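Enquirer: Have a look; sequence and predicted model below, questions after that.
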Amino acid sequence: MKILVADDSRVMRQIVIRTLRQAGYSGHEVIEAENGKEGLDLVRSEAPDLVLSDWNMPEMTGIDFLSALRSSGSTVPFGFVTSEGSADMRARAEAGGALFLIAKPFTPEAFDEALAPVLKG
């Protein structure tokens, strides 16, 4: 299984990847994008099984990334890992087709709770 992690912070991408491992998802291939535009290109070229995206990124935000994916016909499972988890953001994420929003600071347990239905199907 291939997981795309999109975040403009290299450090945060590493934290997300480490948390994935801690949550028991260490056997998966992880690819990284620095923003939504790069993420969109990688979804098209790499066909990941799951996208984990930050919300606020340069060039293309996470919500715009999700919108572009859905309007292109992509149904790849998509979730947000972001520092903001307001009710409005959660509603926008759900309306856009995101499966979950994990707010920072997060735990391996929060990752497992959100990802288990997607990855363990």
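Expert: Received it, and whenever you're ready, just let me know what you need.
Enquirer: contacts and neighbour counts: CA atoms only from here.
Expert: Fine.
Enquirer: Break down the protein into its helices, ranges please.
Expert: Remark: helices assigned in the chain by DSSP state H are 10-22, 36-46, 62-71, 87-96, 108-119.
Enquirer: Contacts for the longest one next, please.
Expert: Spelled out, it's helix 10-22. Contact partners of helix 10-22, identified using CA atoms under 8 Å, 6 or more residues apart in numbering, comprise Val5, Ala6, Asp7, Ser26, Val30, Glu32, Glu34, Thr107, Pro108, Phe111.
Enquirer: what does the second one give?
Expert: Residues outside helix 36-46 that contact it (CA under 8 Å, 6+ apart): 4, 6, 32-33, 53, 57-62, 64-65, 68-69.
Enquirer: one more structure, for comparison:
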Amino acid sequence: MTQTVLTVDDSRTMRDMLRVTLEESGYRVLQAADGLLGLEVLRDVVPDVIVTDINMPNLDGFGFIEAVRGDRRFAGVPILVLTTESSQSLKDRARKAGATGWITKPFEQSKLVDVVRRVAA
């Protein structure tokens, strides 16, 4: 069965790169341009993994993660943060909000796929 990954990022270029990378590795990819749109996608689907940026309009990654973690349906869904940010305080804040892991942009495509595979297993 094909696993589904929801990617949430305000950059169309980044969403496209994530989609191509993950689809080439056999994943079904759903996309959202910010946290609010990500929550709309989650009304209809429980993905196997969520990959989200932090710095986005309307609802940032921290708010998005907290909202997802506030819904029991997503308790077991890993959430990976993919961002240009690298400070330990932001990593700690993301973990406290409920993030599973952190990947810094720019990223190696093979590393991203490896991390998604690992957390989705």
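Expert: Thanks, I have it. Values in this document were obtained by computation on a predicted structure and should not be read as measured data.
Enquirer: Overlay them and tell me the TM-score.
Expert: After superposition, the two chains reach a TM-score of 0.87 (TM-score structural alignment, normalised by the length of structure 1), with 117 aligned residues with a CA RMSD of 1.5 Å.
Enquirer: For the contacts of helix 10-22 of structure 1, give me CSV that also has neighbour count and distance to Met89 of structure 1.
Expert: Shown next, in CSV, are the contacts of helix 10-22 of structure 1 (neighbours: other CA atoms under 10 Å; distance: CA to CA, whole Å):
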residue, neighbour count, distance to Met89 of structure 1
Val5, 27, 19
Ala6, 32, 18
Asp7, 28, 17
Ser26, 13, 29
Val30, 16, 26
Glu32, 21, 23
Glu34, 20, 21
Thr107, 16, 20
Pro108, 17, 22
Phe111, 22, 18
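Enquirer: returning to what we had before: just the buried ones out of the contacts of helix 36-46 of structure 1, please.
Expert: By neighbour count, with 16 or more other CA atoms under 10 Å, the contacts of helix 36-46 of structure 1 hold 4, 6, 32-33, 53, 57, 60-62, 64-65, 68-69 as buried.
Enquirer: Would you tell me which one of those comes nearest to Thr82 of structure 1?
Expert: Ser53 (7.5 Å; CA to CA).
Enquirer: Val68 of structure 2 -> structure 1?
Expert: The alignment partner of Val68 of structure 2 in structure 1, by TM-score structural alignment, is Leu69.
Enquirer: List the residues that contact that match.
Expert: With CA under 8 Å, 6+ apart, Leu69 of structure 1 has these contacts: Leu40, Thr75.
Enquirer: contacting residues for the closest residue to Asp49 of structure 1 other than its chain neighbours?
Expert: Computed as CA to CA, 6 or more residues apart in numbering, the closest residue to Asp49 of structure 1 that is not its neighbour in sequence is Lys2, at 5.3 Å. By CA under 8 Å, 6+ apart, the contact list for Lys2 of structure 1 reads His28, Glu29, Val30, Ile31, Ala47, Pro48, Asp49, Leu50.
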